[in-house]
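> Structure, please.
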Amino acid sequence: MNILYVSTLCSDVRFKKIFENSEIKPQQQSQKFHDLLSKGAAKSVKSVHVMSRPPINPTTNRSLKLLNNIEVNENITYQYLKIFYNPIFRHIHIFITGFINTLKWIFKNRGEERIIVCDILNLSISLSALFASKITGVKNVAIVTDIPSYMRNYNSGKRSFFKKITSSIYTKLSQYFVKKYDVYTILTYQMNDFINPNKKPYLVIEGMVDFNMCKVSNSLYDKYKEQIIMYAGSLKEKAGIRKLIEAFIMLNNDNARLWLYGSGEMEDDIKEYEKRDNRIKYFGVVPNDTIVKEQLKVTLLVNPRPSDEEFTKYSFPSKNMEYMVSGTPILTTPLPGMPKEYYEYVLLFHDESTEGMTKTLDDILKSDEKDLHKKGKLAKSFVLENKNNIIQANKIINLTTKKEYLI
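Next comes the predicted model:
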């Protein structure tokens, strides 16, 4: 089997270069998700060809070279489409070149089993591949990691009139065309009714972890001496960050620390909290490799995303999977999109009030460190054995080839 993978995915080397030279950093969680899935698939198929609209914003990153080349890394070929500065021409060009290149790939691999995998959140390039697959009859798979309308509301903030208009158009087009795919890969069961009303074959995978993390150890001897609580991700009030910080400030523990990584609307507020409580430290946006290394050395990883928000039914935070595979215990809210099978392996905020969160943090930090470490190790074993990227990719391949539901 040959796979055409359509997204913003880059090779590790290329993404690192883009990240280091970008004024506005590209989303690392998206890169990691699609990187893991493509590499997992490459273990089981003849070839994976990535057709990428690189994660470059040309209006704010004019110093970056705009790409139009091919890169080969083991069993994966990366083809980068050229990006133009003009936003309208940029999307038209991506659609046309994406359509042509998809047809070329289909023709080149005629006579062999082929599937086209599309990240539906990248509309112009995924539509080009969708149209080409419909014309030629090649099966297509939609990877749905977010629902556009909820993502738009979650990311709401100060935007120009032009941005609001284009965002509205993007949302409507995405909602229409997402129903046109043959097979769906989604993060939660609740997503299915929303994006798959025609009841086509679908697969629920909450996310995936890197199989290679089985080689990485997490030892109590390598932990920081302080009791460090770490959060890495979107710094938004809707993500529960303010409540987490205020709960931590109420914590009567001089040895406790709260380390925050990421970007978002609360950055300035967090810097003010730093001044109020010297146990709080903000690190900004750093490479994911750095995040992963730090996760191994802290006491507790936390995700305070409120469980009563509507959008949480349609998401499973990728950070939860990354947290779990680190081997450091994770404390999270009981998100409605999280299957009950995870509850055995995570610590939960049963009371999501500020006072309730403070009590939970206090109880956990007072517990035996060996028991905490054991909890983290069990979580790591669970996701490596059941949710690693090779297993998850094979589920998608099996679903498309057997033409049946796999849940």
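
> going forward, measure contacts between C-alpha atoms and count neighbours the same way
Will do.

> Would you map the strands across the stretch 201-350 of the chain?
For the stretch 201-350 of the chain, applying DSSP state E, counting those that start in this stretch gives strands covering 202-204, 227-234, 256-263, 280-284, 300-303, 330-332, 347-348.

> elements contacting the first one?
By that I understand strand 202-204. Packing partners of strand 202-204 (3 or more CA pairs under 8 Å, 6 or more residues apart in numbering; DSSP states H and E): strand 183-186, helix 389-402.

> circling back: pipe the strands of the stretch 201-350 of the chain into JSON lines and attach mean neighbour count and distance to residue 217 per row.
Below are the strands of the stretch 201-350 of the chain laid out as JSON lines (neighbours: other CA atoms under 10 Å; distance: least, CA to CA, whole Å):
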{"stretch": "strand 202-204", "mean neighbour count": "21", "distance to residue 217": "29"}
{"stretch": "strand 227-234", "mean neighbour count": "21", "distance to residue 217": "18"}
{"stretch": "strand 256-263", "mean neighbour count": "20", "distance to residue 217": "22"}
{"stretch": "strand 280-284", "mean neighbour count": "16", "distance to residue 217": "24"}
{"stretch": "strand 300-303", "mean neighbour count": "25", "distance to residue 217": "16"}
{"stretch": "strand 330-332", "mean neighbour count": "24", "distance to residue 217": "16"}
{"stretch": "strand 347-348", "mean neighbour count": "21", "distance to residue 217": "21"}
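
> Who are the contact partners of the residue lying closest to residue 29 once chain neighbours are set aside?
Leaving out its chain neighbours, the residue that sits closest to residue 29 by CA to CA, 6 or more residues apart in numbering is residue 318, at 7.0 Å. Shown in contact with residue 318 (CA atoms under 8 Å, 6 or more residues apart in numbering): 29, 33, 207-208.

> and the gap between residue 318 and residue 71?
27 Å (CA to CA, to the nearest Å).

> again, but for residue 371
Residue 371 is 46 Å from residue 71, where distance means CA to CA.

> Please apply the same query to residue 20.
From residue 20 to residue 71 the distance is 19 Å (CA to CA).

> Then residue 281?
Relative to residue 71, and taking CA to CA, residue 281 is found at 39 Å.

> After the lengthiest helix in the chain, which helix or strand is next? Please name it.
Identified as the longest helix of the chain according to DSSP state H is helix 87-108. Following helix 87-108 in sequence order, the next helix or strand is strand 114-119 (DSSP states H and E).

> which stretch among the helices and strands packed on strand 202-204 comes nearest residue 64?
Smallest distance to residue 64 across those (CA to CA): 31.0 Å, for helix 389-402.

> what comes up buried for that closest one?
The neighbour-count check on helix 389-402 (16 or more other CA atoms under 10 Å) flags 389-397, 399-400 as buried.

> cool, and stretch 193-211?
195-196, 201-211.

> here's the other one to compare against:
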Amino acid sequence: MSHIIYMTTAMDSSDFNEYLVHWSSPPNPSNQNFHNKLIRSLAINNKVDVISVRPFSRSLCNIKHLKKSDREDGNISWHYIPIQRNLFQKIILGQTHVNDLMKKLATPDSIIFVDTINPSIVHFAKHALKNRNLKIVGICTDSPSNISGTSRSYTTYLLSHTNNYSGYIALTSGLNELFNPNNFPSLITEGIVFENAIEKKTELGKYFFFGGALLPRYGVYDLIKGFQLFKKSKKGYKLFIAGHHGNKRMIEEAIGEDENIVFLNGITIEESLAYQKGAIANINPRPFSEDLDRYSVPSKTLEYLTSGNPTLSVKNSKLQKSLGDHIIWIKSSSAKNIDAALKHVVSLTKAERSSLGQKAEKKVLELYSLQATNEKVNDLLKRLS
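Got it, this is the predicted structure:
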């Protein structure tokens, strides 16, 4: 059993759900979900201390400051550092608490995991680990240049301060090349999934589901247009949309008076899984681009596959290679092609849809379950020098 100190913005799932109600616009849950799964995978046979720098926004969160707290959960100990509204106080106080925790928790054999796309985490790790000869593993979930609203200096800072760690876990080979120019030991895994044991939504009739980023570049407006084309000839179906980082007014204007499209705003991961479990099909309309394909994997597509229902997705080269025809591939994110994909899935019999969904669920759990991930990461830890 190894001792891992995991530095992240992620929180225990129940704590994150309680925190969501204090936000006028919910924070992006994709990093929360990925890191939470990786932490739980590691904890199968390792002791994990999580140092959590919780996401915070003075304009979007109604809490004045976040207090220090701790939570125990089996092999996982969550350590939430205090967060202040004032940026200067946040950095000074945060660094002090991270330093104190590192002195308390770290042993000569501890292995440090660091989220490489958060500047606060990288900064705190750099100073807390100074003069400590500990192995560090960088967790690379996206290219800094893909993060909305960031600057060139943000990208430069992260890449220059994370390029000499002991090892790396990356979602794509492109990310590994970006963060790991010295070719240190690495693991490339497209994602991690839980088994979806949530009870499905049963009272909503026949519907499709989308949950994810609501920014135009991720295809939600193409999905709305595609569904509106679909329902001209196919009656009795609804589309449920949930997500974050979008313009609520623009989404509502795009939906208009269409009673067959329901906007759920931000929902918890448990609610999202329940909607996925009851859907005719779950859809990821994210347009294909070389840059996105090189540096990111649509985590929602993997999550959808655990529902036992068909998954529709626009092209992604990594998932096409690993999952092939377990996914119904949409030719492009155009409204016309989304309409065609929706018509195709409803043309299948209920038995055909069930068979497709169940085979996909079995395959994705075989490749990306907590246990499968645990074995791959433990192998990486053995290779660290």
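
> Got a TM-score for the pair?
Taking TM-score structural alignment, normalised by the length of structure 2 as the basis, the two superposed chains have a TM-score of 0.91; 382 aligned residues with a CA RMSD of 2.3 Å.

> re the thing from before, let me have the strands of the stretch 201-350 of structure 1 in a markdown table, adding distance to residue 86 of structure 1 as columns.
What follows is the strands of the stretch 201-350 of structure 1, written out as a markdown table (distance: least, CA to CA, whole Å):
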| stretch | distance to residue 86 of structure 1 |
| --- | --- |
| strand 202-204 | 37 |
| strand 227-234 | 29 |
| strand 256-263 | 27 |
| strand 280-284 | 30 |
| strand 300-303 | 38 |
| strand 330-332 | 42 |
| strand 347-348 | 47 |
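
> Residue 324 of structure 1 is nearest to which of these?
strand 330-332 (6.5 Å).

> what's the mean deviation for that closest one versus structure 2?
For strand 330-332 of structure 1, the mean deviation from structure 2 after alignment is 0.3 Å (mean CA distance after the TM-score superposition for structure 1).

> In structure 2, which residues correspond to that strand?
Using TM-score structural alignment, the residues of structure 2 aligned to strand 330-332 of structure 1 are 311-313.

> by contact count, what packs against the longest helix of structure 1?
If you count contacts as 3+ CA pairs under 8 Å, 6+ apart, helix 87-108 of structure 1 packs onto helix 123-136.

> centre of the chain versus the helix or strand just after the helix it packs on, how much separation?
Next helix or strand after helix 123-136 of structure 1 toward the C-terminus (DSSP H and E): strand 139-144. Distance, stretch centre to chain centre, for strand 139-144 of structure 1: 16 Å (CA atoms, centre = their mean, to the nearest Å).

> which residues touch residue 142 of structure 2?
117, 171, 175, 295-296.

> Could you check stretch 4-22 of structure 1 and say which residues are buried?
Neighbour counts over stretch 4-22 of structure 1 (16+ other CA under 10 Å) mark 4-11, 15, 18-19, 22 as buried.

> Out of the strands of the stretch 201-350 of structure 1, flag the one nearest residue 47 of structure 1.
strand 202-204 (22.2 Å).

> Show where that closest one falls in structure 2, residue numbers please.
Going by TM-score structural alignment, strand 202-204 of structure 1 lines up with residues 186-188 of structure 2.

> go on, stretch 370-380 of structure 1?
Residue span in structure 2 matched to stretch 370-380 of structure 1, by TM-score structural alignment: 351-361.

> Average offset of that stretch relative to structure 1?
Compared with structure 1, stretch 351-361 of structure 2 is 0.9 Å away on average (mean CA distance after the TM-score superposition for structure 1).

> residues making contact with that stretch?
Around stretch 351-361 of structure 2, the neighbours that count as contacts under CA under 8 Å, 6+ apart are 305-311, 323, 326-327, 345.

> again, but for stretch 72-92 of structure 2
Counting by CA under 8 Å, 6+ apart, 11-12, 39-40, 43-44, 46-54, 56-58, 64-71, 93-94, 97-98, 120 sit against stretch 72-92 of structure 2.

> Now that we have these, which of them are buried?
Buried among the contacts of stretch 72-92 of structure 2 (16+ other CA under 10 Å): 11-12, 39-40, 43-44, 46-54, 56, 65-66, 93-94, 97-98, 120.

> about what we covered before: tell me which of the buried residues of stretch 193-211 of structure 1 is nearest to residue 156 of structure 1?
Relative to residue 156 of structure 1, the closest of those is residue 195; by CA to CA it sits at 21.4 Å.

> Can you name the residues that contact the closest one?
147, 175, 178-179 are the contacts of residue 195 of structure 1 under CA under 8 Å, 6+ apart.

> of those, which stay in contact in structure 2?
Using both residues aligned by TM-score structural alignment, their matches' CA atoms under 8 Å, structure 2 keeps these contacts from the contacts of residue 195 of structure 1: 175, 178-179.

> before we move on, back to that, which of the buried residues of stretch 193-211 of structure 1 fall within helices?
residue 195.

> Now distance to residue 295 of structure 1 too, for the buried residues of stretch 193-211 of structure 1, in JSON lines please.
Converted to JSON lines, the buried residues of stretch 193-211 of structure 1 look like this (distance: CA to CA, whole Å):
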{"residue": "195", "distance to residue 295 of structure 1": "34"}
{"residue": "196", "distance to residue 295 of structure 1": "36"}
{"residue": "201", "distance to residue 295 of structure 1": "36"}
{"residue": "202", "distance to residue 295 of structure 1": "33"}
{"residue": "203", "distance to residue 295 of structure 1": "30"}
{"residue": "204", "distance to residue 295 of structure 1": "27"}
{"residue": "205", "distance to residue 295 of structure 1": "23"}
{"residue": "206", "distance to residue 295 of structure 1": "20"}
{"residue": "207", "distance to residue 295 of structure 1": "18"}
{"residue": "208", "distance to residue 295 of structure 1": "17"}
{"residue": "209", "distance to residue 295 of structure 1": "14"}
{"residue": "210", "distance to residue 295 of structure 1": "15"}
{"residue": "211", "distance to residue 295 of structure 1": "17"}
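
> Provide the count of other residues in contact range of the counterpart of residue 254 of structure 2 in structure 1.
Counting by TM-score structural alignment, residue 254 of structure 2 lines up with residue 273 in structure 1. By other CA atoms under 10 Å, 19 other residues sit near residue 273 of structure 1.
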